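1. Generate a structure from the sequence data that follows.
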Amino acid sequence: MSLTIHHDSELDCLTVQMGENFDFSVHREFHDACLGEKAVARSYVIDLGEVNSMDSSALGMLLLLREHAGAERAEIRIVNAGADLRGTLRVAGFDKLFVLH
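-> This is a model prediction of the structure:
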C-alpha cells in the first residue's frame, strides 16, 4: 500500500500519509480513502513527507478532495512537503486553496 490512512474520530480528522510517489498509481487508494461515501471528515491532513515526486493527477486529486470536503469551507492542510513540492504547489496556486505547512 502506498498510502497510510488514520482517522481521529475525536477530532474527526482524516490524515493521509502519502508514499514516495503521489501520482495516478495511487488514484484508487486515494479515492477510496478520501472521496468515498464514508470518507467525509471535518478536516483533512495530507502528509507529503515521504513524497519524492508528484504529477498533475496528484493536483487533480487534491482539487477533488477540496470539492468533496466543501470547497471554500474545506479544512485541508498539506504538511511536510519538501521545497520542490512546495514550489510546485505554489506555482499551481494551491497555496491559495490549501493551508501549506
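
2. Every contact and neighbour count from this point should use C-alpha atoms.
-> Noted.

3. With Val16 as the reference, measure out to the most centrally placed residue in the chain.
-> Among the residues of the chain, the smallest C-alpha distance to the mean C-alpha position (C-alpha atoms, centre = their mean) belongs to Ile46, namely 3.9 Å. Counting by C-alpha to C-alpha, to the nearest Å, the separation of Ile46 from Val16 is 5 Å.

4. overlap in contacts of those two?
-> Taking C-alpha atoms under 8 Å, 6 or more residues apart in numbering as the contact rule, Ile46 and Val16 touch no residue in common.

5. Here is the second sequence; please produce its structure so I can put it next to the first one:
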Amino acid sequence: MTISSQLSADGQELTITIQGRFDFNAHQAFRDAYQRVDCTPKRYVVDLSGATYLDSSALGMLLLLRDHAGGDKADIRLIKCNPDVRKVLSVSNFEQLFAIA
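-> Below is the predicted model of the structure:
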C-alpha cells in the first residue's frame, strides 16, 4: 500500500493517489496526505487507479476527508476506479456524496 499526494501548481487541487490495498492499515498515511498540506485546496481528487481492494474502513476514511474538505460543500472526485472498487462505492451509495468518474 502506497499513498501519495500532489498539490497543483496553483494550490487549488490536491490529488491523492492510492496504490494497493486501501484498508485500515492506510489510515494514518491517508490522513497525512491531506492534513500535511500547507494550504487549503478548493478541490480534492482521489486517484483509485492503483487500488486493488477497498473495505469499510476506507469508506470511513473517505468520509473523514469529506468532513475535512467542508462536508456537503466539499468538491471531491474519486477517479479511475476499477470495477470491484466501483461496486463497493455503488453499494455504499457513495455516488450521492462524491463525484465518481
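
6. is it true that the residue nearest to the centre of structure 1 touches Met18?
-> Yes: in terms of C-alpha atoms under 8 Å, Ile46 of structure 1 counts as a neighbour of Met18; the distance is 7.3 Å.

7. Show the residue spans covered by the strands in structure 1.
-> Remark: strands assigned in structure 1 by DSSP state E are 3-8, 13-18, 21-22, 43-47, 53-54, 76-79, 99-100.

8. contacts for the first one?
-> When contacts are taken as C-alpha under 8 Å, 6+ apart, the neighbours of strand 3-8 of structure 1 outside the stretch itself are Cys13, Leu14, Thr15, Val16, Gln17, Met18, Gly19, Val26, Glu29, Phe30, Ala33.

9. residue contacts, the third one?
-> Looking back up the chat, that one is Thr15 of structure 1. Contacts for Thr15 of structure 1 were tallied using C-alpha under 8 Å, 6+ apart; they are Ile5, His6, His7, Asp8, Tyr44, Val45, Ile46, Asp47.
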